[in-house]
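Asks: A structural model of the following input is requested.
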Amino acid sequence: MEPLGSEETAPLDRELTSRTIRLTAAPDQRVALATAETPRTFWAAPGEATVVGSGSATTIRADGRDRFQAVQDAARELFSAGDVHAGALAARPRLFGGFSFHDEHASAGPWGGYPRAKFDLPRTQLTYTDDGTWLTVNAVDTDAERVERRLDAEVERLRSISSPDAGGGPPGIVDRTRTTSEANWRRSVTAATDRIAAGELRKVVLAQALRVTLARPLLLSDTLSRLGERYPDCYRFLIEPDDGAGGFFGATPERLVGRHGRTVETGALAGTTGRGETPEEDEWLAAELLADEKNVHEHELVADAVRTQLEPYAASIRAGERAIRRLATVQHIETPITAELADDVHVLELVEALHPTPAVGGLPPKEALRTIRDTEPFERGWYAAPVGWFDAAGYGSFAVAIRSAVARDDTATLFAGVGIVADSDPDREWDEVQLKYRPILDALE
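Replies: I've put the predicted structure just below:
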């Protein structure tokens, strides 16, 4: 169907029709994703329903500098009139997608098909909850009878694939190409710390990109399943371009923001160390991380900035206890932050206010973004940008798209970054970047 938004969003005068049914038998999530139509969507998050989206009933795109507002305006028009029978709150129609990291992002190279903002309303949506699985069929400018026939047909199709087949192994990697040499990395980090010492910056996050050539075609459904086994408490996502040629995927530990009712949940995730070989070594590394001046300083910069960015919208803000977040290959310092909104604020307004957090950008924000643009020899695209979903009420959930890669044909480009502060050591930061590649590399090798 035609996109709903572009540089300027035009009036729509189009009606959404949606029907939902609870399934008595549902296919395995991996198989559902493998057999879905393009563009496919996948979203799995801690404490949330898992959604597999198939095809697109309609797409919202925005390429202007007001992209956050343009998407919000187009979505408001889409949801303003319709014939929606959701059946369950989790199965309600939702828009899934994300934004580019930089406002001036170019949709080219591995990022072909990824504009500055893109959200799909899945044509068919499978929602997996603790209470069961729901099938939702969405359409725009289609009568209810036709949608109900499609719902019946989809139930029959899903019944035929309800027994999962055996998943394939990783595709394997035959070649690797770095965009940043170790020598250039040292120069970049030293230049950044010099600017920090001169008072021009407080922190900047510099990233690297690693392009790998795969031994055989990448099955994203299997890759996300493997990531789920190792990183069940992370935000796993897949967002495909319209032609379904590859996709942007990842398993990120970092929530950007979630909103339900007047409650907003976010947090600070910054400061990293590795995992130990034994529980005792794990605990020792965690204690060392919490006592490390560089990592604690980096973490406090992020936590303070998140609270400051939320203050204009919040009636109250509460920070939880600082703790260690353990993942399969790394440990992070994490501080949960919760706010109660003073007014009814759309989740996209909060996304715009919080992006980019100092955990992926830096401080001051404009100077950090300029430094990133001047330093990194590759296009970040949607890496470290907001990805997630929102609904007609303005509720939603967004993650920061780190521990991610964009795949196309027989290649995948992986991204990883580290926060540079006054006492950062280039060699230690290089090692940390390599550690952060591991989640995706392990799923591909």
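Asks: from now on I want contacts and neighbour counts done on CA atoms only, so please keep to that.
Replies: OK.
Asks: could you check how far L210 is from E254?
Replies: Summarising the geometry, the distance separating L210 from E254, computed by CA to CA, to the nearest Å, is 21 Å.
Asks: higher neighbour count, these two?
Replies: Higher neighbour count among L210 and E254: E254, with 22 against 17, using other CA atoms under 10 Å.
Asks: does the more buried one touch F398 like I think?
Replies: No - contact status for E254 versus F398: not in contact, 9.2 Å apart, counting by CA atoms under 8 Å.
Asks: now the other sequence, so there's something to compare against:
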Amino acid sequence: MNTEVSTNHTQTEVIQLLLQLGLSSGGSFAIWRKPKSNTVEMVLDDSTVPTKVPITIEELDPGFIIHPFADQEDKKAYFIKANNYLKIQIDGPFERDELPEWAKIRLENESLLTPKELKSLLSKLPQDPYNTGIDESQDKAHFMHLVEMGVQSVLGGKMEKVVPARTKKIAIPEDFNLSLTLLSLMKSYPFAFINFFHIPQVGTWMGASPEVLIETKGDIFYTMSLAGTQPAVGDNPLKTVAWTQKEIEEQALVSRYIVSCLKKIRLREYEEHGPKTVVAGNLLHLRSDFKIDMQATGFPQLGSIMLDLLHPTSAVCGMPRKESHEFLQAYEGFDRSFYAGFLGPVNIQDQTSIYVNLRTASLSENQAILYAGAGVTEDSDPEKEWEETELKCQIIGKFIQNPTT
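Replies: This next block holds a predicted model:
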């Protein structure tokens, strides 16, 4: 370990300090940066026993929520309570004195770990139980057969759309630099929710999600429909993009699903804008935005209500939800764990921002598992859907294997 304690740090070293705080605590912690922001936030709970809470977000203490793709028997989500919280800007030089008192005390006599020492600390964490038993979900032939079965089910009228997923295992390099990887994600994907979390005995994950599930700030509720995928090509991909009927219809299905949820609770006063093309890393998507005044419509708990109605969305599961979910449970062949679940800060500074857990990877001692899915309709081609998942896996994978990319 280094012998001198420096007080002035580069951006990479700031992220490393936060990771050092979390990984050495023995507890649960999350680090994130919201879209279009230069602010990094962190919550830390020293308890070594994971906490689970009901999904009634308006009643929760400030913290960070993580829910798997599949519903839990106890109908609860994992929760990292903000017993310790910090918020720092990383767009310039940083002094340790800018840290809150609790963080300064913990780091008072500690020098900055080297990337190798930090990786060693990461490798000593308990094995993620979801990292075991995954086999055929990596296999191309299995995934393409899954897509073909999905197409046949849609053509047979059983579903309008289904979203099969797959995994991809990659080795974590010897010279892996976790802090540089996270900082590179933040710089490369300014419009994504960059996140890293660890829960003892549960898992260690990081991601760059492009999709808001629900957001509340004051009296305003917000959600989006995001679907349709193609590579971002050229210097100005937004000007040259062209969407196929399959992609347009896929995105429209997600929007219609949101509207159907609003109709279920008889809420008719909402703003809808879009669809428009948006950039998410090396991909383009179609997105529509929905905004609702919770006070004017008389729905103060709209966040919890819509969270329950929307998850899992048709963008990660399919439509109808029951039939597509049953199809995935029967044929997908692996446990998605937190992939396509939801996560994000809750009731921090009077704001809740929960995202679909996409473009994500689970980390263990020597390997990372990448997760990706593709929307399947009657017009889907198995080879193209496989290529789409490969592109999605690259969003995180290339930074793990070469963080300076």
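Asks: helices of structure 1, start to end?
Replies: Taking DSSP state H to define them, one finds helices in structure 1 at 29-34, 67-80, 144-159, 182-197, 220-230, 279-291, 293-310, 347-354, 365-375, 426-444.
Asks: include mean neighbour count and distance to E48 of structure 1 when you put those helices into JSON lines, please.
Replies: Putting these into JSON lines (neighbours: other CA atoms under 10 Å; distance: least, CA to CA, whole Å) gives the following:
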{"stretch": "helix 29-34", "mean neighbour count": "20", "distance to E48 of structure 1": "15"}
{"stretch": "helix 67-80", "mean neighbour count": "20", "distance to E48 of structure 1": "22"}
{"stretch": "helix 144-159", "mean neighbour count": "15", "distance to E48 of structure 1": "23"}
{"stretch": "helix 182-197", "mean neighbour count": "17", "distance to E48 of structure 1": "38"}
{"stretch": "helix 220-230", "mean neighbour count": "19", "distance to E48 of structure 1": "14"}
{"stretch": "helix 279-291", "mean neighbour count": "15", "distance to E48 of structure 1": "28"}
{"stretch": "helix 293-310", "mean neighbour count": "19", "distance to E48 of structure 1": "23"}
{"stretch": "helix 347-354", "mean neighbour count": "19", "distance to E48 of structure 1": "16"}
{"stretch": "helix 365-375", "mean neighbour count": "17", "distance to E48 of structure 1": "31"}
{"stretch": "helix 426-444", "mean neighbour count": "18", "distance to E48 of structure 1": "22"}
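Asks: what does T204 of structure 2 align to in structure 1?
Replies: The criterion is TM-score structural alignment: under it, T204 of structure 2 has G247 as its aligned partner in structure 1.
Asks: so that match makes contact with T223?
Replies: No - using CA under 8 Å, G247 of structure 1 and T223 do not qualify as a contacting pair, with a distance of 11.5 Å.
Asks: what's the burial count for T124 of structure 1?
Replies: The local packing count at T124 of structure 1 equals 27, with neighbours defined by other CA under 10 Å.
Asks: these two touch, right, it and V51?
Replies: No - here T124 of structure 1 does not reach V51: they are 10.2 Å apart, not a contact under CA under 8 Å.
Asks: between those two, what contacts are shared?
Replies: Shared contacts of T124 of structure 1 and V51 (CA atoms under 8 Å, 6 or more residues apart in numbering): none.
Asks: ok, now how distant is the residue of structure 1 positioned farthest from its centre from E37 of structure 1?
Replies: With CA atoms, centre = their mean as the measure, structure 1 has its most outlying C-alpha, relative to the mean C-alpha position, at E145: 35.4 Å. Distance check for E145 of structure 1 against E37 of structure 1: by CA to CA, it reads 22 Å.
Asks: what's the answer for L220 of structure 1, then?
Replies: As defined by CA to CA, L220 of structure 1 lies at a distance of 13 Å from E37 of structure 1.
Asks: for A393 of structure 1, same thing?
Replies: For A393 of structure 1 relative to E37 of structure 1 (CA to CA), the value is 27 Å.
Asks: now do A74 of structure 1
Replies: Using CA to CA, A74 of structure 1 is found at 24 Å from E37 of structure 1.
Asks: same thing with G167 of structure 1?
Replies: In this structure, G167 of structure 1 and E37 of structure 1 are separated by 19 Å, where distance is defined by CA to CA.
Asks: got it, and A207 of structure 1?
Replies: For A207 of structure 1, the distance to E37 of structure 1 under the criterion CA to CA works out to 33 Å.
Asks: and D242 of structure 1, by the same measure?
Replies: The span separating D242 of structure 1 from E37 of structure 1 equals 10 Å under the rule CA to CA.
Asks: just to revisit the earlier point, higher neighbour count, A207 and E37 of structure 1?
Replies: The residue with more neighbours, out of A207 of structure 1 and E37 and counting by other CA under 10 Å, is A207; that gives 24 against 17.
Asks: what does that one correspond to in structure 2?
Replies: The pairwise alignment with structure 2 assigns A207 of structure 1 to A165, based on TM-score structural alignment.
Asks: test my guess that that match contacts E332.
Replies: Yes - with contacts counted by CA under 8 Å, A165 of structure 2 reaches E332, the gap being 7.1 Å.
Asks: anything in contact with each of these two?
Replies: Common neighbours of A165 of structure 2 and E332 are listed as S137 (criterion: CA under 8 Å, 6+ apart).
Asks: now which residue in structure 2 aligns to D103 of structure 1?
Replies: Match for D103 of structure 1 (TM-score structural alignment): D71.
Asks: what's the burial count for its match?
Replies: The number of residues packed around D71 of structure 2, counting by other CA under 10 Å, is 13.
Asks: and for A399 of structure 1?
Replies: A399 of structure 1 has 27 neighbours, counted by other CA under 10 Å.
Asks: how much space separates it from G250 of structure 1?
Replies: When A399 of structure 1 is compared with G250 of structure 1 (using CA to CA), they lie 10 Å apart.
Asks: common neighbours of the two, please.
Replies: For the pair A399 of structure 1 and G250, residues contacting each of them under the criterion CA under 8 Å, 6+ apart are Y235.
Asks: report the buried residues of stretch 16-29 of structure 1.
Replies: With burial defined by 16 or more other CA atoms under 10 Å, the residues of stretch 16-29 of structure 1 counted as buried are 16-23, 26-27, 29.
Asks: a markdown table for those, including distance to D175 of structure 1?
Replies: Converted to a markdown table, the buried residues of stretch 16-29 of structure 1 look like this (distance: CA to CA, whole Å):
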| residue | distance to D175 of structure 1 |
| --- | --- |
| L16 | 46 |
| T17 | 47 |
| S18 | 46 |
| R19 | 47 |
| T20 | 45 |
| I21 | 46 |
| R22 | 46 |
| L23 | 44 |
| A26 | 39 |
| P27 | 35 |
| Q29 | 31 |
